[in-house]
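Enquirer: sharing a model that was predicted from the sequence below.
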Amino acid sequence: MSQTTDPTAPADRFVRYRWWGLLAISLGVALIIMDSTIVSVAIPSIVDDLGISSTEIQWVQEIYTLLFAALLLTWGRLADRIGRRRMMLIGVVIFIVASVLCAIADSGALLIGGRALQGLGGSMILPTSLALLNANFHGRERGIAFAVWGSTIGGMAAIGPLAGGWLTENASWRWAFGINVPVGLLIIAGLLLFVAESSEAVAGAVQRLDLGGALLSILGFGALVFGLIEGRNYGWWTASEDAPFDVAGLSPVPVAFLVAVVALTAFVLLERARSRAGKGVILDLSLFRIPSFANGNITALIVSFGEFGLILSLPLWFQNVLGFSAFEAGLALVPLAAGSFLASGGVAALSRRLSPIAVVRIGMVLEIAAIAALALLIRPDSTAWLTSPVLFVYGMGVGLATAQLTSVVLADVPVERSGQGSATQSTARQTGSALGIAVLGTAFFTTLQVGTEDRLADAVAGDPTLQGLVDSVNASSGGSIAALAANPQTAFVADAARAAMTDGTSLAAWIAASALVVGLLSSLRIRPEVGAVAPERADAA
């Protein structure tokens, strides 16, 4: 096995301009992460313009994540074979085309189709971005590159709502998608000019692609993420009224989980059999014999569970409890992005004194402290002066932990299998994110519903017509609070809903902090010396 480079361009040019290449790769990551969050603040305008149903709203937001997570492993492995830069270029082109379709959509169906295509393109970009960094940077520079990559994820998750809010209020929701076109063209130019191609050179005859493994992984991870996302909507066991179908009253969610278990079990058995027979595989299970890779993926899944739940609840709390506009809600998350980007600048200095896993643990401690402080301090009358310093500290933790955790996971993975390794790590993160959104979202919305009903139980008993107002709070995920507050006769309903939503945000924060504590404990199984010597091993490879 050996790394190959593009023979059509001088290798020294790619080395000389590798930091410009890092910028192009980071922009690619920024594109897909920002687009996964930018839509949330544009939804009200999309509903007004297209008149889409609540079911279509859910799929506009969720089809992207569903396809994204399901296809990561497949494209990561294929990129090893056909070229990682080539795969990323294909993904960016697909993403641009999909963004145009979303921007010109005149119906919910076309918008959902465009979002599905975006998920397809995004699933090609993320694993190949990591593989390209692993192949084109070495030693201490690799740690810095991973730091920038990880900070981009944390920062863009916060900047997405800000950009979406500004574009929606000052132009149109369509520009939330249209902005991807010029950015995508810049990424394509940067990849072609500054990033060297890398791929897996296979000795002897070219092995056939593992189509069976690809199909089983897509089915398994797709069903798993579907179940995690839709559990709250369709019912975790008994079918709700919104469920598209039921099996003798059974929700489609446990059916999806059963399909996931069967498909993923078959996937593991197939990959093991093909590996023993010397055939090509989508997932090389031997990678999990590398302690840093196996333990790092477990930690990455748990950390993603805690990190992404906060991004789900805070924008809703800012808008519906504090009364911020979509743009102001995005602005309130900027300290998170600032802390994340600042942390990336400090990684280089820290890495001279500490191993990558030590930096990960410092970052996780900062995250835990910040989220716990938020859970303790927020009130219905809080201001951005309270949340800003807390989110800044949290962002610093994200910048340190996310980036260096990637470095730890891939530290001992051979360069020729970096596409496969990075895709596995990305799949672990996406699965953790989906689980976090499902669990923390359920805690958040359940507390909103139960808390509002409990606070207004006596009032509803005296005037049953108030039940409709309570139901409107739950149905709109708190969106009706502003209208209720504007009417003096219903302001008390808004006050109760604000208090309940604050309790839900606090509960979600406590759960996220608890998950991060578990992630911190799991990181103790990763030996510090593995991360410390990894750069030198990588150079030797």
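Expert: Perfect, I can see it now. Residues are numbered from 1 along each chain as shown.
Enquirer: make it CA atoms for all contacts and neighbour counts henceforth
Expert: Noted.
Enquirer: OK, contacts around M88?
Expert: Each residue near M88 by CA atoms under 8 Å, 6 or more residues apart in numbering is listed here: 124-125, 128-129.
Enquirer: could you dump these to a markdown table with neighbour count and secondary structure?
Expert: Output for those, formatted as a markdown table (neighbours: other CA atoms under 10 Å; DSSP: H, G, I helix; E, B strand; the rest coil):
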| residue | neighbour count | secondary structure |
| --- | --- | --- |
| M124 | 30 | helix |
| I125 | 29 | helix |
| T128 | 33 | helix |
| S129 | 26 | helix |
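Enquirer: okay, one more to line up with it:
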Amino acid sequence: MSTVAGTTDPADPASKAGEPPSKSPWGALALLSLGVAMIIVDGTVVNVALPSMIKDLDMTFADAEWVNTIYALVFAALLINFGRLADIRGRKLLFLVGIVVFVAASMFAGQSDSASQLILARFFQGIGAAIILPTTLSSVNTLFTGKSRAIAFAVWGSVIGGMAAVGPLLGGWLTTYHSWRWVFYINLPIGLMVLVLSIFFVPETKDPSARRGADPAGSVLIGAGLAALVFAMIEGQQYGWIKPTAAFSLGALTWPADAPVSIVPVAFLFSAACLTAFVLIERGRNAADKVVVLDLSLFGLKSFRWGNTTALIVSLGEFGLVFVLPLYLQNVLGFTPIKSGLYLAFIAAGAFLATPLVAKLAQKKGSRFVVMVGMVFEAVSVAGIALVVQPDTGTEIIPLLFTYGIGIGFATAQLTGASLADVPLEESGQGSGTQSTSRQIGSALGIAVLGAILAVGLGAFTKDQVSRVPGVTAEQADQISQAVRSTGGGAITELRAQPGSEAIVAAADDAFVSAMRLTVGLAAIFILFGLLAASRLPPGQLHDPPGEPQQDPAAAGSA
């Protein structure tokens, strides 16, 4: 049987052979939890600060999308590989390396003076996160056994969930009263403390039974394929979906504006070719019993196949929604970042409320039922947001954000267990890593897809609405619509500061709300597709593989 890069069997006693036990593993648990908490916070604070970043760095809306998607893409492409490297070289060693990379990238991000610098910093943050996450998961599995392991994962999950709730508020407070740069600088003192203390209090562990080897071709193909796909969806507005509207340059290479076809459909074709080659190569390596990035044979299991499909689709809707909401709250309603963070905190509050109810309901009705109930909550709440969103007040969406959080609490808490229910015990680590990758892919695609829809809607609706304002020429309407589209609505705040622009601002606000309704409505449709996928999960009681947490960190981060 093939081995997936980046996984280990934490439940197999052989995986602990030769590993020194820790006399006091609880201090190590605290440090490992803080390491993961940095990743979770980083994923939640950035969205609230994005409008300020767009303004200060003169970023385009496409740049803002890349700030988030590049992080998720790198995370997804490297997560499993670094996990396996940690099993071989040492989990503590890789954990420390990950902290160094993440902290250094955070400093670089805080000092960025341009969009390209910030995107590059987020690229390296994604590398650091991809190193930290699997090393902490496998370390906690190794350091604890029996009832202590259950307690350890409960503490670990509580820290992660708590930081997911605090993240939007922390990001809003730092951006409002200090600067958006501090949403990255905050990682420095935490990371340095974790780094120094981990040297003394986190024991080194390895998996002597882990197979050596790598799958560089698989890693390159899945990374390149996903990157090209996201590029095409994000940059379609800039370079033209079919015919070129602008020249594209990458280093010394240039795709001219007078080419017969845009670079965007070429990117779509390149993505399809890379992902097809990835599947073929992984199947071949799997048949030859070689190390692979993803063990595609696991997708032959109905529960695993539909569980991962559900996780990807739900993440697509969830992360896309959380990306566009702060733009609406700050650019249309004029909220401060901290007030935006308070609104987003209602999502986490709903998730916390649902958590204590999940286990009992799962025991009575089964995990599939709980997942589907959660997704019904999500779909209805998101559809409700699309219906009630207004250009003058946001209070109507508060209860819907809360019920949306309840849906997340129900769905994500059980989805991992439902997906792994039929996965053989010796491959439970591989299955868990694959689902974390699926969630990250879904989050990247969600931001790209829903961001593209919002951009298209902003351009079209703004031009239509503004052109109806008396005294505005067609040329002026086109210029205003381009400005609103390219800044993700940020130009509305600048228009609002100009005397005599009330009618234009009102038209732009209405246009943003129309684009918001379209985008959020499509997010609800994505979640409904996820509900259909969840209905294909096998019924029955939840039976997580021993040694695995019921909720992976990627799921916790979505709250």
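Expert: Done, it's in. What you are looking at is a predicted structure, and each value in this text was computed from that prediction instead of being measured.
Enquirer: what's the TM-score here?
Expert: The TM-score (TM-score structural alignment, normalised by the length of the first structure) is 0.84; 530 aligned residues with a CA RMSD of 3.7 Å.
Enquirer: and which of the contacts of M88 of the first structure is nearest R13 of the first structure?
Expert: Each of the contacts of M88 of the first structure was scored against R13 of the first structure by CA to CA, and S129 proved nearest at 19.3 Å.
Enquirer: right, and that closest one touches A24 too?
Expert: No. With contacts counted by CA atoms under 8 Å, S129 of the first structure stays clear of A24, the gap being 9.6 Å.
Enquirer: identify the residues contacting the closest residue to L336 of the first structure other than its chain neighbours.
Expert: Take L336 of the first structure and drop its neighbours on the chain: the residue closest to it by CA to CA, 6 or more residues apart in numbering is G395, 4.2 Å away. By CA under 8 Å, 6+ apart, G395 of the first structure lies in contact with 154-155, 335-341, 343, 367.
Enquirer: map G395 of the first structure across to the second structure for me.
Expert: G395 of the first structure maps onto G405 in the second structure, with residues paired by TM-score structural alignment.
Enquirer: so which helix or strand takes in its match?
Expert: helix 398-420 (DSSP states H and E).
Enquirer: how far apart are the very next helix or strand once past that helix and its match in the first structure?
Expert: Later in the chain than helix 398-420 of the second structure, the nearest helix or strand by DSSP H and E is helix 428-466. Average distance, helix 428-466 of the second structure versus aligned residues of the first structure after superposition (mean CA distance after the TM-score superposition for the first structure): 2.3 Å.
Enquirer: name the helices or strands packed onto helix 428-466 of the second structure?
Expert: helix 61-89, helix 216-239, helix 302-331, helix 398-420, helix 474-486, helix 502-534, helix 553-558 (3 or more CA pairs under 8 Å, 6 or more residues apart in numbering; DSSP states H and E).
Enquirer: the third one maps to which residues in the first structure?
Expert: Spelled out, it's helix 302-331 of the second structure. Aligning helix 302-331 of the second structure against the first structure (TM-score structural alignment) gives residues 291-320.
Enquirer: how near is the spatially most central residue of the second structure to N68 of the second structure?
Expert: For the second structure, the residue sitting closest to the mean C-alpha position, by CA atoms, centre = their mean, is S443 at 4.0 Å. Distance from S443 of the second structure to N68 of the second structure, counting by CA to CA, to the nearest Å: 9 Å.
Enquirer: what strand or helix carries the closest residue to L219 of the first structure other than its chain neighbours?
Expert: Spatial nearest neighbour of L219 of the first structure, excluding adjacent residues (CA to CA, 6+ apart): A263 at 6.5 Å. Element membership for A263 of the first structure, per DSSP H and E: helix 252-276.
Enquirer: which SSE is the closest residue to L327 of the second structure other than its chain neighbours in?
Expert: Nearest-residue entry for L327 of the second structure: P51, 6.2 Å, with adjacent residues in sequence omitted and distances by CA to CA, 6+ apart. Element membership for P51 of the second structure, per DSSP H and E: helix 25-56.
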